[in-house]
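>>> just need the structure, nothing else, for what follows:
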Amino acid sequence: MIKKTWANWKSSHIGRLLGESLRNQGWLYGIAMAAMVVVAGTTAGTAWMMENIVNAMTEPEMRSKVGWVALAVIGLFFSKAAASYVQAVFLARAGNRIIAVQQERLYEKLIKRGVGFFSRNESSGLLMRVTNGAQAARVLVDVVVTSFVRDLLTLVGLVFVMIYQQPMLSVLFFVVGPVALVSVRMLLKRVKAIMQSELMALSEIIKVLQETSGGITIIKVFALEKHMTGRMNGAIRAVEERANSISKLQSVASPLMEFLAGLAIAGILVISAIGFGDSEPTTAGQLMSFITALLMAYEPAKRLSRMRVVIETTLVPIGMMFELLDEEEPMRERPDAKAMEPGPGEIRLKDLTFGYKGDTPVISNMNLTFEAGKTTALVGQSGGGKSTIFGLIMRFYDPDSGAVEIDGQDLQGVTFASLRQKISYVGQETFLFSASVMDNLRYARPDATDEEVMEAARDAHAHDFISKLEYGYDTPVGERGAFLSGGQKQRLAIARAILRKSEILLLDEATSALDAESETLVKKALDRLTENVTTIVIAHRLSTVLEADKIFVIQDGEVLEEGNLESLIEKDGVFRQLFDHQFKQPAAEGATSPQ
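Predicted structure coming up:
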């Protein structure tokens, strides 16, 4: 039974957190705990010394010992002050290390998660787990350590002084203590539920702030200021109400303890005045020592009574933190995964079936070959599975059945790093980091020289506009590239792909944000870039795929047609309908006229 209880406690959130923290920061906590023992001992010693202090002041025969008593008092208070300093410093260092370690672990877990994870979880919720969870972990460890070492030992020491000085009067203390603990226990059930609601409301505040920052243009255009202000005010009021509720519950413990302490002190004064239970006379020093110990016991007893309330408020965010840390990662690198062997970059999809929800396939039994060194275009209506093919090639997802191979190597048997090194990608939405232009380009190849970076920018026809920026290549681009236009961001993304020099290039509407002149220039750069590179292009504007070596028409997760431009037009099928619709001219004339 004891063994099972111990195992359950070790696996609980509190047991895991304390075990990890004390194991990893053991020496810091060890020094802090040693200092706490000194604090507890000197606190009890102060109450003990009150007998000598009072007797030295009131009894003539003790006057000769005043000097020694004074030195003892100085020693006690100096020791307590020094120990309190050591305790605070090392406890803070250990607590800060807990926050850092937990945040590092959480981010490491997040960065390894697949793309699908981030599409299922809002960033505001993840932010709450990383920040609040780590902070709550520190608070919980701190309160447990200080409560069970400093406060408990202090209380034990003071109770010993009380019993030694006045055994009968101490009985009243043991009557008041359990009453206070039972009262506090009644508060705990409500605290947990309120804390969960408060975290949800805090997440809503973060969400509204993120949406305001990212969608300010839409907010202004559609005059949504009032609507967004209402959402924010509602979330803020919800946090305020729940914070007030938690504060009210937490604050009940202190007045309750104070009232009960007042009753105890009043009772002790009355009992001591009438001399109840005294078998021998009580000196003024003994009574003063007892009352001092009783008054000093109030603070550690109060902190111990509030400990459970604090623990309950921290267990909610800590539970959310561990939920994230413990969640299984469906996209994992196999233990025996090998680096990809060099090859020309031929890609094959073999009998491939995949669905995001498992029961609804987005791609069904697909067989495709993307020839090495050739340009292949994927066209068709939105939602047909084209971007999903890209995700499978980059191994953001694993197929439900079948395989994706590059140069005959199944992607599930190779390392992520070697696979991603083989691929460059330019998507519809260009993401730039909040850094300089140079840094954003160099992320593609950290060892590239400044000249290589600039050459890639020239090939993407980005060098001219970069040179005109305030600090040239050292100009910050802002959050998500906010300081640049859509066309400028897209040209930087293309320059980034050029700099990477990978065997495989994936272009998902890569020229969609460019004006006609920039598109013409970038197309010329892409022509050079795609020479002898396995290139797959997703495009809804057919003008961007007219020169592809092969075109696949994808619809509802299946390949409806394949061939080059001329053969697909001659088939008079889905592609020809798309072609005629976009160029609004007879198919017979459309094969060569669009440029």
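>>> going forward, measure contacts and count neighbours with C-alpha atoms only.
Noted.
>>> distance between the ends of stretch 468-487?
15 Å (CA to CA, to the nearest Å).
>>> buried set for it?
In terms of neighbour count (16 or more other CA atoms under 10 Å), stretch 468-487 has its buried residues at 472-473, 475-477, 481, 486-487.
>>> and of these, the nearest to Q412?
Of all the buried residues of stretch 468-487, G481 has the smallest distance to Q412: 33.9 Å, by CA to CA.
>>> please name the nearest non-neighbouring residue to the closest one.
Excluding the flanking residues, the one nearest G481 by CA to CA, 6 or more residues apart in numbering is L432, at 5.2 Å.
>>> verify the stated contact: that neighbour with R480.
Yes: between L432 and R480 there is a contact at 4.9 Å, judged by CA atoms under 8 Å.
>>> need the buried residues of stretch 468-487 in TSV with distance to A588 and secondary structure, can you?
Shown next, in TSV, are the buried residues of stretch 468-487 (distance: CA to CA, whole Å; DSSP: H, G, I helix; E, B strand; the rest coil):
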residue	distance to A588	secondary structure
G472	49	helix
Y473	48	helix
T475	50	coil
P476	50	strand
V477	47	coil
G481	44	helix
G486	36	helix
G487	34	helix
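>>> could you report the neighbour count for the residue nearest to G481?
Using other CA atoms under 10 Å, L432 is surrounded by 22 other residues.
>>> let me know the secondary structure of it.
Assigned by DSSP: H, G, I helix; E, B strand; the rest coil, the conformation of L432 is coil.
>>> okay, it and F483: tell me how far apart.
According to CA to CA, L432 and F483 sit 11 Å apart.
>>> can you check which residues contact both of these two?
V477 (CA atoms under 8 Å, 6 or more residues apart in numbering).
>>> all helices for the stretch 101-250 of the chain, in order.
In the stretch 101-250 of the chain, the segments counted as helices under DSSP state H, counting those that start in this stretch are 115-120, 123-145, 152-165, 167-185, 188-214, 216-221, 225-274.
>>> please provide the structure for the following sequence as well, for comparison with the first:
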Amino acid sequence: MARNKFDVDEELQTLFNGQHLKRLMGYIRPHRKALTITVMLMIISSIALLLGPYLVREAIDHKIPDKDVDGLIMISIGLALAMLTSSVCLKFRIRLMSSVAQKIIYTLREDIFLHLQKLPFSYFDNRPHGKIIIRVVNYVNALNDLLQNGIINVITDMFSLIFIVIFMFAIDVRLTLISMVGLPVLIVVTFLLKRAQRIRWQRVSSKQSNLNAYVHESICGIKVTQSFAREEENKNIFNTCNSAYKKSWMSAVRLVHLMWPISENISTLSISLLFYMGTSWLAYGEYIITVGTLVAFVSYIGRFWGPIMNLSNFYNQIIMAMAYLERIFETLDEEIVVKDQKDAYPIPTIAGSVTFSNVGFAYEENNPILKGINFHVEAGERIALVGSTGSGKTTIINLISRFYDIQEGDIFVDGHDIQKVTLASLRQQMGIMMQDTFIFSGTIMDNIRYGKRDATEEEIIQAAKEVKAHDFIMKMQDGYQTEVNERGSRLSVGQRQLISFARALLAKPAILILDEATSSIDTKTEMALQEGLERLLEGRTSFVVAHRLATIKNADRIFYIRDGRIIEAGTHEELIDLGGAYYKLFMTQYEILNNDIAL
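Model (predicted):
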């Protein structure tokens, strides 16, 4: 699969359907008690507000003509209590729904993050990380208004609408029917705009994702940017992404804002028609309508169109949320390719033997990386993997850790098929130092402890000493408590690798995997490290991917990989005597090393 880039719009694999809203309701359902309380509060608030026009009608038609002062005082008190009740209910509704919305967002974001932890390396290899981050943060946050206000508002507005219609029909059926004459027009317009709105919000999410991807890429590569004075060119690229996002946003918003004036105009025309008919009936007296009835009805018609317009706004929220829900659920539906089988069992404590039986593997279909790999490694044996870049060395060690699943053959650890054991039990008994070392934000001690969370301070210091990291750590301002930034920007490349090496070794794994572990350490440091490596590798099965002779020579066996096959295997001396590919590699590096020493 070709890697998606910041300037390539993401294509949805699954389009929106009713199941997405059903799944969203699954996150809402655990909070139904709070939602029920909120709905009850809003119903009470709606009823309290709807009593207002009715009380006004009573005052105009009866209390004022009868000069009933006590009655007017009671109506005034009733109006005040109604307003107070509505305000109190609204206050508690806001607090309750804010809490519920954030809990739902918390759970949704947690599910996405946990799912991402289980996805295979290929998922992250095929898309910019900025496009992944935006789904966890921005897209989930975009649902806040829908969850906090939209859903509860649509429920309460539906109840309000029912009560309003009941009150209106109770006062005058004919005026009620006149008030509703514009409703079919609004419904038709809403559905006509539906498809265009959804397409435009999909475009917004794509452009926003592209912008986020480029910002993330630019920040990660800021040192390279400044080194090559690319600031101006990068600014132009950023402006292109930013402009595309702005254009798509404005296009979507223009369509959204079209709903409000349409609703407002239909509402105004309906109210105007009501005024015309009502005043006509009053003037001619053909129908008996009191002034109080007309005043009350005007108040109710305003309240009638309020929920209607709120419902149209909720429809807009749903359309906008669709674009984000599609991306969120697309991520959650991403298949976890490397996972425990249903009958997977925890692998017992291992000695460390490893067997590859006719293993074939490809990252992409019809482009095999490994072809018929066969070997058996005894527990405690040290294996060096050598060969040109892209030959398949790193792929072999990735398969031992089961970061990818093989397409052909079998891999056994202590006789256990690694496809049939649980991932956690397998990886917990391995120490892995990948070629791309990663240092997390926090202290140096926390970074070394990352692979063994219960390690004592003494164990951490001992591991650092054995890999020759202790001296440079103690020279830092706060020693092991020195705070390092994300990706270890305060450390040199060699220092980061040594810390990563200590982290891998602290776990005391049965199988130790080192992928170019000394690639960024200078020759002098590497020579000092060899003594510690010899002690640490003793008694452990180890697979070492390296180019430097010092790391390779002491291996029990060396596998020379070319084009996905092991073309030579043996000890250093055996391969030198063979005079093949390994011999040529050795002689080339030997000459380079001699020249370095001479200098």
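>>> TM-score for this pair?
Once superposed, chain against chain, the TM-score is 0.93 (TM-score structural alignment, normalised by the length of the first structure); 581 aligned residues with a CA RMSD of 2.3 Å.
>>> aligned to M438 of the first structure, what sits in the second structure?
Mapped onto the second structure by TM-score structural alignment, M438 of the first structure lines up with M445.
>>> thought its match was touching I460?
Yes: the pair formed by M445 of the second structure and I460 meets the contact definition of CA under 8 Å, at 7.1 Å.
>>> OK, contacts around the residue at minimal distance from the centre of the first structure?
Central residue of the first structure (CA atoms, centre = their mean): V130, 2.7 Å from the mean position. With CA under 8 Å, 6+ apart as the criterion, the residues that contact V130 of the first structure are 102-103, 106-107, 321.
>>> one more pass at 6 Å, please.
Applying CA atoms under 6 Å, 6 or more residues apart in numbering, we find V130 of the first structure in contact with Q103.
>>> that one -> the second structure?
Aligning on TM-score structural alignment places V130 of the first structure opposite V136 in the second structure.
>>> cool, G486 of the first structure as well?
Taking TM-score structural alignment, the alignment pairs G486 of the first structure with V493 from the second structure.
>>> neighbours of the corresponding residue of the first structure for M42 of the second structure, how many?
Alignment note: M42 of the second structure maps to M36 in the first structure; criterion TM-score structural alignment. When neighbours are defined as other CA under 10 Å, M36 of the first structure has 25 of them.
>>> G319 of the first structure matches what in the second structure?
So, by TM-score structural alignment, G319 of the first structure is matched to E326.
>>> mean deviation (superposed) between stretch 184-203 of the second structure and the first structure, please.
Here the mean offset of stretch 184-203 of the second structure against the first structure after fitting is 1.7 Å, by mean CA distance after the TM-score superposition for the first structure.
>>> tell me how far the residue nearest to the centre of the first structure lies from F118 of the first structure.
The spacing between V130 of the first structure and F118 of the first structure, counted by CA to CA, is 14 Å.
>>> cool, and T388 of the first structure?
In terms of CA to CA, T388 of the first structure sits 16 Å off from F118 of the first structure.
>>> neighbour count winner among these two?
T388 (19 against 12).
>>> mind telling me what element that one is part of?
Using DSSP states H and E, T388 of the first structure sits in helix 386-393.
>>> which residue numbers in the second structure go with that helix?
Under TM-score structural alignment, the counterpart of helix 386-393 of the first structure in the second structure spans residues 393-400.
>>> tell me how far that stretch lies from the chain's centre.
28 Å (CA atoms, centre = their mean, to the nearest Å).
>>> all strands for the stretch 451-595 of the first structure, in order.
With DSSP state E, counting those that start in this stretch as the criterion, the stretch 451-595 of the first structure has strands at 504-508, 534-538, 550-555, 558-563.
>>> just name the most buried of the ones you listed.
Comparing those on average neighbours per residue, with mean count of other CA atoms under 10 Å, the densest one is strand 534-538 at a mean of 25.
>>> which residues touch it?
By CA under 6 Å, 6+ apart, strand 534-538 of the first structure touches 345, 372-378, 504-509.
>>> if you set the cut-off to 7 Å instead, what comes out?
345-346, 371-379, 386, 503-509 (CA atoms under 7 Å, 6 or more residues apart in numbering).
>>> so how far does that strand sit from its counterpart in the second structure?
Taking mean CA distance after the TM-score superposition for the first structure, the mean distance separating strand 534-538 of the first structure from the aligned residues in the second structure is 0.9 Å.
>>> ok and that strand relative to strand 504-508, angle-wise?
Going by axes from the mean of the first three to the mean of the last three CA atoms, to 10 degrees, strand 534-538 of the first structure is angled at 10 degrees with respect to strand 504-508.
>>> please tell me which residues of the second structure strand 534-538 of the first structure aligns onto.
Going by TM-score structural alignment: strand 534-538 of the first structure matches residues 541-545.
>>> check the offset of that stretch from the chain's centre.
Remark: stretch 541-545 of the second structure is offset 34 Å from the chain centroid, using CA atoms, centre = their mean.
>>> and stretch 178-191 of the first structure, by the same measure?
With CA atoms, centre = their mean as the basis, stretch 178-191 of the first structure stands 33 Å off its chain's centre.
>>> equivalent analysis for stretch 435-452 of the second structure, please.
On the basis of CA atoms, centre = their mean, stretch 435-452 of the second structure sits 23 Å off its chain's mean C-alpha point.
>>> next one: stretch 368-376 of the second structure
The chain centroid and the centroid of stretch 368-376 of the second structure are separated by 35 Å under CA atoms, centre = their mean.
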